[in-house]
Each structure stands twice: as C-alpha cells, then as structure tokens.
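*Asks:* no sequence for this one, just the structure:
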C-alpha cells in the first residue's frame, strides 16, 4: 500500500481535509459542505471522515498528518500586529488574544485532540508546512508540468503575502517574496469591504462588478495606496488602511480618498462602486502581469502554476494567460485556504519520497477536482423511496437526451452526478444548468432561482473540442478559472442605446447572452470526456439538438448556502427554487410531479447572506 498522508486546513476560513496516496490526491473536501455553514472555519471533522472513507483507511494507516501553516509563527504575527496598532484595536485584541495564546498557537496539538475525538484509530504525528509552501505544493505537484514557475498570492499566511517558487520534478525551491502588511489580497479585500461586500467571501462579487464601471480611480490607487515596482513587487501605504488596528479593513482615510463613507451591505449600488471595482481590478491585473513576467525571467520556465486566494481572480488569470510570457498556466482549483490541506499533504508526501508520474501523460492529478463524496444509484433510490418521491430511472444516454431536450425548451435543471467538487466552483457534479442562448436566463437564475444580486454573471460550460469556436482561449480551462473574451464570430453587432451601470444588463451581446458579461467576457469551463463523462454526454446531446455546445453552469445552491452535498440537500434546493427538473444520479424528478412543499419557517431567513 502507498503511503497515506492526511492534510488539514482549519481555524481561519474554508477549513478542509485531503488525503494523498503515494503523492496522488485521493479525496478532498471543505467542511462547509457537511456543516452547511459557508466558509466554515471549524475543525473539518466531517471532511476528515469523508477522506478516511474514500481512502478505505483509519488514522493508524497514515504515516503523517500535515497541517497547512505554522500556527506559532502566525500567532507571533497576529500579536505583533495588535501591539503595533495599540491603543487602537484593543477590543479586537481582547477578543482574539486568548485563542492565539492557547489552542490556536499550538495547532498541531489542537489537531491531534480533534482527531483523537473521532475514534478512528491511532493519530499519526502532526507535521507543519508553512502556509505559502502549502499553496505552492498544491499548485505545482498536481499540475501537468514536469517543471514550472509557481506564483502564490493571497491575503497573508504567517507573514508571507506573495511568493515565487521554482518547481522541478519533486522539488519546490523558494525564490523570494513579499511580507505582511504589503498584500495584494488585502488591498482587494479592502475594496471589497468598502464596496459593501463581505471580506473572504465577496471578492468574487467585486470582480464581477468591475466591468460595469470605468477605472477612474486607478491612478489614485497607484498614487496613494500601492507603490508598484517594474518587477511586480509593491508596498502599501498602510496609513490608509484599518486592518492593522482592528476588525475593519478601511476607515476615514478611505472615505476621504473616495468621496464618502463605504456602501452599507445590501445598500444600492452606485457608479462609485462600479468604478472602484473596475479600478482595483485593473491595478490587480497589472500587478499579476508584472509578477508573472518576473517569474518567467527568474525561472526561465514556459509554464506557470498559480495558487493563493488571488489566483481565484479569474479575470487576472485570463490576462496572464493571454498577455503574459507563458505558453500555458495551470491554476489549482482549490486555490484558496481550502487547497492548503491538499498542498500540505502533497508537500509532506513528496518530502517522504513520493514520485510525480502523471506529467508524463500530459494531464494533471486532480481528477477533474472531483474528490468529494459520491452517492450510488442504490443509495439515491433508497432516499427517493423512503420519502415517496416520484421519479423515473433512465440510462446515462437517455438521461442526457431528456435533460438536453428540457434545457433546449427553456427549462432549468439541477444536475447531481458522481463525486462532489473540491474548491469553490461547481464543475458539472453539483450544478444548476440552463440554456446559454436565452437572454432571459441570467435574470431568471439570479433573481428567482439563486436569489442573489442581479449584476452577477454566470459561467459557460463548453465542450472542450468546441471551446475555441466560442471563446478566445489559447488553452483549456477545466476548472472555470480563466476569463476569456467571447469569440468575435459569436458576438452580435451593437445598435443599442448607450447604457451604463446595471442598464448594461439589458443588452444582448452574443449568441450566448446568458454567459456573456457586459464587457464581452466569460468565465469559461472547458469540459473533457475523460474527466466529466456524464457532463460531456449532456453537452454533446444539447449540441446535437441545438447546434450549441454551451450551457450555463452555476453552483447547485442559493445565495449564502454552500453547494449541495447529499441527495436530500439537492432535493431541498430543487423544491425551494425555480428549478424545473432534477437529475439525481440515474433518476429524473419533475417538479410538477412532486408532493407539495411546505416549511414552517422562512428558510431564506435562516441562511446568512454572503
């Protein structure tokens, strides 16, 4: 049996667990999918149990547990930050210091206690990997490249905020980096907060908001907030930020710079927010492009691997892919802190002699990021029969044809197939699907199905073999982490009245308007037959019926809720929303045939807004 290593990330946000066998990812999941608490920071007990089941092992079968960061070093940074900001931030210090002086400071001992409480066997030694090394390992080791430059950019780990590495074979060599408080991730989070969105949750909303605005504040940001050097290194002017002194990201200095107080959460969006989003997005892209060029110069590599929370900025990734010096880029699908669990396990496995064999085949080792739980048709049938839910059992081919026909007729489908995705994106295992050709789809999904803000764009899933016909892509994008322009041949000529802000939503820009953002871009997922046979079969059937190989693919959840994990959660979401039909494994459920759905309380009030 190959050596097993369990990786864990916990106690900040997006806790997760992962198992590596002989250097290959076997299972991984975020705790939020089990606890149903978005971005859950608690010890990932349920995710660990999933990983043990998937590996067919107990804790005593593992050679090591790898924790994703050095908690003692992080505690010193946190406490030093509070001391440096005194007397401001005293209340925040009083609230958080007890944890950082005790159980958070000694995470290995805390992890050992939690693992022991699972009753799953003898707990192996808990080893520590530095935060950015975990990110770098998650980016390089499962990538399809024999060697590559590796760039990790996030808010902050222990002290690091940006690091450059050189990956070759089984080795990862650090080449340099930047330290707290100079952080591109924290800069972006400051604007996320100032625009009324939640930090560590709403950054992707800010990215989606940017195309509605113009970057009229970009020069001010460069002049007053961030000094960017030609090599991509930078320094923040921390006098304008509040994160060194307490719980908030910005204060009066930001208000003076940008013409008034921050937008309150759920408040109306104005041109200022559109333009602030556009401005910080542009500056972020500029920094990432300069860092990418430095990475190429320092390593001499033609391929780049990315991880860290900023690597989830798929607009910046798209620019790096199109305009940067690399022939190809690869982004870890769980690029944020959840991916640290996998990275720590991989780094430990390779330190103990694991070998990378998959690059010889030209494919990555992530199994399409389908590393979460799966439910057999027998398990699903027992669930359906136990609750008396009307259903039809179909063959895989018949399922694809039937769902394709319903989607072509303008209906919305829930798609629950195989193992759950690892990372923030739904990739065709836990997805809500719709026709990308229908201009009404975007508003229908946002307002009546997902119950979320109207400005937010949707992503296309496209057959990999047809992607270049619809999008200006120079490479595959299997994890929905590259934004690309819609191909010129799919765009529709203008002629509409000039519009700004949210009025831009009313304009049809392409043959696939539901996934074409207001700047003619799209966050693309290319779907291959090998990694996603059921989803590829459905897209093929839809193309055969309509001539179009593209569907809207959005996560199977509503706003504020984690992506569904179980058949029960999928059915509940199906019945609460405007989803018309549910493909649950080999079973098809029609909304009109289901028993009346009633809940005593308002379920939306019970789900915190993200």
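*Replies:* Happy to help now that I have it. Treat the numbers as computed from the prediction; the structure is a model and nothing was measured.
*Asks:* can we go C-alpha only for contacts and neighbour counts from here?
*Replies:* Noted.
*Asks:* where along the stretch 101-250 of the chain do the strands fall?
*Replies:* 126-128, 147-153, 160-168, 171-179, 226-228, 234-236 (DSSP state E, counting those that start in this stretch).
*Asks:* deepest of the ones you listed, which one?
*Replies:* Highest mean neighbour count among the strands of the stretch 101-250 of the chain (mean count of other Cα atoms under 10 Å): strand 147-153, with a mean of 28.
*Asks:* That strand to strand 171-179, inter-axis angle?
*Replies:* Between strand 147-153 and strand 171-179, the angle comes out at 30 degrees (axes from the mean of the first three to the mean of the last three Cα atoms, to 10 degrees).
*Asks:* excluding its backbone neighbours, what's nearest the residue positioned nearest the centre of the chain?
*Replies:* The structure's the chain has its C-alpha centroid closest to residue 424; by Cα atoms, centre = their mean the separation is 3.2 Å. With sequence-adjacent residues excluded and distances taken as Cα to Cα, 6 or more residues apart in numbering, residue 424 is closest to residue 334, at 6.7 Å.
*Asks:* Tell me how many other residues crowd residue 195.
*Replies:* 25 (other Cα atoms under 10 Å).
*Asks:* And it, how close does it get to residue 114?
*Replies:* 38 Å (Cα to Cα, to the nearest Å).
*Asks:* what's the answer for residue 228, then?
*Replies:* Taking Cα to Cα, one finds residue 228 at 43 Å from residue 114.
*Asks:* so what's residue 71 up against?
*Replies:* 104, 105, 106, 107, 158 (Cα atoms under 8 Å, 6 or more residues apart in numbering).
*Asks:* Okay, it and residue 424: tell me how far apart.
*Replies:* 24 Å.
*Asks:* Over to residue 93?
*Replies:* 31 Å.
*Asks:* Next: residue 313.
*Replies:* Distance from residue 313 to residue 424, by Cα to Cα: 12 Å.
*Asks:* Next: residue 251.
*Replies:* Counting by Cα to Cα, the gap from residue 251 to residue 424 is 30 Å.
*Asks:* one more structure, for comparison:
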C-alpha cells in the first residue's frame, strides 16, 4: 500500500492542498482557483477533493494530514501584537483549536494530523523538492508564527533551521510597508513595486536604510517608529512620511517619477540585505547550494542578484514560495517524520499539478453555448500551425491546455500568449486584456535549447523566478523591461510538449523561438481553472482567440453579445485585507 499524505496551508491567505504518494508529489492546487476568491484563506475543501479525485483516492486512503503551522505559537504572537484584547474583538480566528476543528468538520478527516512550524514548512517546500543532496536554506516572508527569516541547512533527510529572526522585525514587512506607501495593496502589490523599480533611480536608498538596522550573524531589527502595522490601519507611520519628505501615494492616483524612484530604492536595499545574509549563511554552512522560500523569494530580481553576486553556485527557489507552497513543505515533513526518509530525490521539474479537462468535456461545454469553434481533434499539427500563424499575425491568444499550474505563475497551460516582437503588444495587453497598470512587464517563454541565443542565462529557468539581461539579435520590445531585463521561462519538450511544440512552430514561421507569456486572468481575479473560467475571461477581455485543448474560438467569428450573461457575472472580492498585512 502506498503512503498518502495531504499537506494543507489555510486560514491565513493563499490556502492550498497538496498530495504526496510514497514521497512523490502527484497533485496540488490553491483553493482560490476553484472558489474564484483571490487569496482565499478558507480551509481548502475544493482543492482537497480535487487531490483525492486526481489520485483516485477516498478520504479513508489518507494516512496523515500535515498542517503548515503551529496554532498555539501563532496565537501567542497575535495576542502580543494586540489582537483580540477585548471581548468585542475576539472571534473564532484566535482559537488555536480552530485549524483542527475546521479540518475535522469541513473536510471530514478523522485520521492523524501533524502540525509543523510555518518556516519549517517553507524550508521543506524548497529543500526537499530541490534535488540537492545538501544545501543551505533561507526563508524570508512577512511573518509565520514568530519567525520572519530563518537560516538552515539540509543534508539528506535531515533539515535543520539553526537561527531565526523574530517578529516584528521582518524584511517582508519592510517591503510591504513601502508597497502600502506607494498606494499598492499589501499582500498583492509587492510584485508591482518590483516591476516599477527599473523606471526609477535609487535616490531614496540612504533614507530607506534607516528603516532597518543590520546586526550580527543573521539578525536585523526594524526601526519601529517608522512602522504602524502593529496598531494602525496602514503599514507606515507619520515618522516615515516625515523621513521620506514625500506624501504617501493615494491608490489608483497618477504614478509620478518620485514613486518609481522610491520603488527602485527599496529594491536596491532589499537586494543589499538579502545578499549580506546569503553571504553569512554561506560562511556558516560552507555549502555550494542555496534553497529559498517565503514570499520574499518571489522577488525574481533579487534572486538573480543573489545568484550572480553571491557565494552560492546553485540556487533553487520553490515556485510556490508564498504560503500556498507550505502545503508541499508540510506534506514533505510528515513523510520524513513517518518514514525517516526524504521524499522525492529528483528536482522539481514542473508544477503542472492541477486539474485537467478532456476534449470531450471542452467540446460539450462549447456545444452548450452559441460559440462557433474550430475543432482539431487528433490533428495537433494543424492546431499548432493555426495558433502559431495567428500569433505571427499579432493575435492575442488565450491558451488553455492540460493540467493547471500550481503557484503564482502561468507557465504554459493557463496562459495568455502573444508575439514578443510587437512594439504595441505590451500596452495593448496591459490596457485591453489584463486591465492593469501600464508599467507592468511581461515575461518571455523561450525554447530551453535556444535560451542562450537570446538571454544572458546559462541554466534552465522553468519557473520564471529570476531575471537576466536580454541579448537577442531580435527586437523584443513586448518582453524587454525598461532596464533591458526579462523574467525568463525556459520551456522543454519533456515537461510541456505541446507548449514547446507551439514555440517551435512559431519559430518556424517567424524565426523567433520566444512568446510573450502572461497569466490567464484579469486584474483582481485568480488564474483560470476550468474551461468555463477561460471562456468567461475571453468574453470579458479583448483576447482575440481562445484555444481550449484542440478547439479554437475566434472572436471575429462570434457574436459575443449573445453571451452577455457571461459578461454580467458577479466578480468575487479578495479573501484577505490589503490595507495592512494580514496577521490573523
């Protein structure tokens, strides 16, 4: 009999569920993809059912459920922070028994539950899936129970975190504070700050360095007078406004150069901090490999900086580095706890771990609508030739294929694709399709065997987790950021055959083995999960063509007014608060 372990992250933000079978990761998904509530923090009931169905299991087949943090330790920090001090403020969210009660009541699971520290789950989510036999481990986020940054090492099955920095001193909260200052949503807009940074100059770096005091070993402290996340309804205090000498930006207001300068300065300070602490970790462990996780590890610019200028020879970053990835880590920790062996020894090759849909299901859905569609069942060559031709003619394609990606990036199964050579494409997709800020960059997907021809990158980058300079002889304005960089995804036939073949077909037509690849969603919504989600997103945007499996729906051939019922759906709000970091 196989050992089946479910890992869960929940009741904070970005809840998720993952399934390990005999140490192999076979399914994982975020709850938001099913409920359509972005960052849904609820116990992942739908993701749990998906994992069971994907593996053909029943709930009684699950040997153990692993939860990604320790509720009692988290409660101590919440109470210290001032939450629930009065009876009018207390609610069930502060009950340390709540996670187990919810698991029992919502999921109906009656078996054993193992609880692990939040940052231990982060660390396990990167080390045990890295393929490294030994590695230094660095986790950095806003806050777990008490830890905000941890330092550790893994050797074989053993994973040891030997030092941590405690709340309220947090690199993640420092970055989120300036995110809030710049008028972006906390827990959501941090990557916007990263995208804005190349437009600015680091003129505020000296001032921002005053916000944090570097100490011995891996330690640091925030200058708390500049922060208000403990008691206020925003992250920053008046003292920070006085220090910066610039009013905080009002959300959705005009973006000024000073805001870009502040973003650039923050990015520079972040990179300095992480590089210094990475060097410390290397000095202590003497290891050549580094594994990273936690929300801050999604800062792909900083990751590239650590690899380029730091002491480590190899870097692995968990593709789902935020709390959703803790489901993977918790499951891995439970596996080690039960068997004494580490889970999968092979490096994580892909994150195509979510639901897929048969062509029969897709065709049935399309036939139930008034859409005209071209069906290429059994004719992959004809489908890819048509899609590549449409892309070469400047069409924006909604690309829905195979199993959904796990984590924050679309990597070629739930993607919006376009020609990277089109100078107008970035503005068009930002304004008319994604409906987001115009400064936001797009990423290139490139055939793995051709990456060195076009980018300053000498190793695979399948998860879009580091940036590098564009060096292509081709003009690629749609995916080249203002500083000449790009966040590259390398695509191999071994992990995503159909997407790799599409790149090959596009290259055959255009001489360009690269496509613009962005997530298949609009601003404020999760990435699409089902064919119905994809069709709805297609109708409500200016995507030219929708490719669902072996079927193509062309906007020009359909009267979308007939589908007005799909346009008038009620968009669900985010599942978390964005004015201040979500502590509860």
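*Replies:* Perfect, I can see it now. None of these values were measured; they are calculated from a predicted model.
*Asks:* rewinding a little: now the strands of the stretch 101-250 of the first structure as CSV including distance to residue 415 of the first structure?
*Replies:* Below are these laid out as CSV (distance: least, Cα to Cα, whole Å):
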stretch, distance to residue 415 of the first structure
strand 126-128, 38
strand 147-153, 33
strand 160-168, 37
strand 171-179, 39
strand 226-228, 44
strand 234-236, 44
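*Asks:* which stretch among the ones you listed comes nearest residue 467 of the first structure?
*Replies:* In terms of Cα to Cα, the element of the strands of the stretch 101-250 of the first structure nearest to residue 467 of the first structure is strand 147-153, at 25.1 Å.
*Asks:* residues in the second structure aligned with that closest one?
*Replies:* Mapped onto the second structure using TM-score structural alignment, strand 147-153 of the first structure spans residues 134-140.
*Asks:* Just the residues contacting that stretch, thanks.
*Replies:* Contacts of stretch 134-140 of the second structure (Cα under 8 Å, 6+ apart): 119, 122-123, 127, 148-156, 161, 171-172, 278, 281-282, 285, 287-297.
*Asks:* one more time with 7 Å
*Replies:* Applying Cα atoms under 7 Å, 6 or more residues apart in numbering, the contact partners of stretch 134-140 of the second structure are 119, 122-123, 148-156, 172, 285, 287-297.
*Asks:* ok, now stretch 247-263 of the first structure?
*Replies:* 92, 190, 193, 194, 195, 196, 240, 241, 242, 243.
*Asks:* Could I have the buried ones of those residues as ChimeraX selection syntax?
*Replies:* To isolate the buried ones among the contacts of stretch 247-263 of the first structure in ChimeraX, judged by 16 or more other Cα atoms under 10 Å, type:
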select :190,193,194,195,196,240,241,242,243
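*Asks:* for the contacts of stretch 247-263 of the first structure, which one is nearest residue 556 of the first structure?
*Replies:* Using Cα to Cα, the contacts of stretch 247-263 of the first structure come closest to residue 556 of the first structure at residue 196, 24.8 Å.
*Asks:* measure that closest one to residue 206 of the first structure for me?
*Replies:* For residue 196 of the first structure, the distance to residue 206 of the first structure - Cα to Cα - is 9 Å.
*Asks:* Where is the longest helix in the first structure?
*Replies:* helix 271-299 (DSSP state H).
*Asks:* What's residue 108 of the first structure aligned with over in the second structure?
*Replies:* By TM-score structural alignment, residue 108 of the first structure lines up with residue 100.
*Asks:* Show me what residue 567 of the first structure lines up with in the second structure.
*Replies:* Match for residue 567 of the first structure (TM-score structural alignment): residue 531.
*Asks:* any idea how far residue 444 of the second structure is from the counterpart of residue 532 of the first structure in the second structure?
*Replies:* In the second structure, the residue matched to residue 532 of the first structure (TM-score structural alignment) is residue 496. Residue 496 of the second structure is 15 Å from residue 444 of the second structure, where distance means Cα to Cα.
*Asks:* neighbour-wise, which of those two wins?
*Replies:* residue 444 (26 against 17).
*Asks:* and the more buried one, what does it touch?
*Replies:* Contacts of residue 444 of the second structure by Cα under 7 Å, 6+ apart are 479, 487, 488, 489, 514, 515, 516, 517.
*Asks:* Secondary structure of it: a strand, I assume?
*Replies:* Yes. Membership of residue 444 of the second structure in a strand is supported by DSSP: H, G, I helix; E, B strand; the rest coil.
*Asks:* leaving aside the residues next to it on the chain, what's closest to it?
*Replies:* residue 516 (4.7 Å).
*Asks:* ok, now which ones touch that neighbour?
*Replies:* Per Cα under 7 Å, 6+ apart, neighbours of residue 516 of the second structure: 417, 418, 419, 420, 442, 443, 444, 445, 479.
*Asks:* Over to residue 301 of the second structure?
*Replies:* By Cα under 7 Å, 6+ apart, the contact list for residue 301 of the second structure reads 466, 467.
*Asks:* quick one: what's aligned to residue 434 of the first structure in the second structure?
*Replies:* By TM-score structural alignment, residue 434 of the first structure lines up with residue 418.
*Asks:* Please tell me how far its match sits from residue 501 of the second structure.
*Replies:* Counting by Cα to Cα, the gap from residue 418 of the second structure to residue 501 of the second structure is 15 Å.
*Asks:* who has more neighbours, the two?
*Replies:* Remark: of residue 418 of the second structure and residue 501, residue 418 carries more neighbours, 29 against 20, as counted by other Cα under 10 Å.
*Asks:* What separation do you get for that one and residue 541 of the second structure?
*Replies:* For residue 418 of the second structure, the distance to residue 541 of the second structure - Cα to Cα - is 15 Å.
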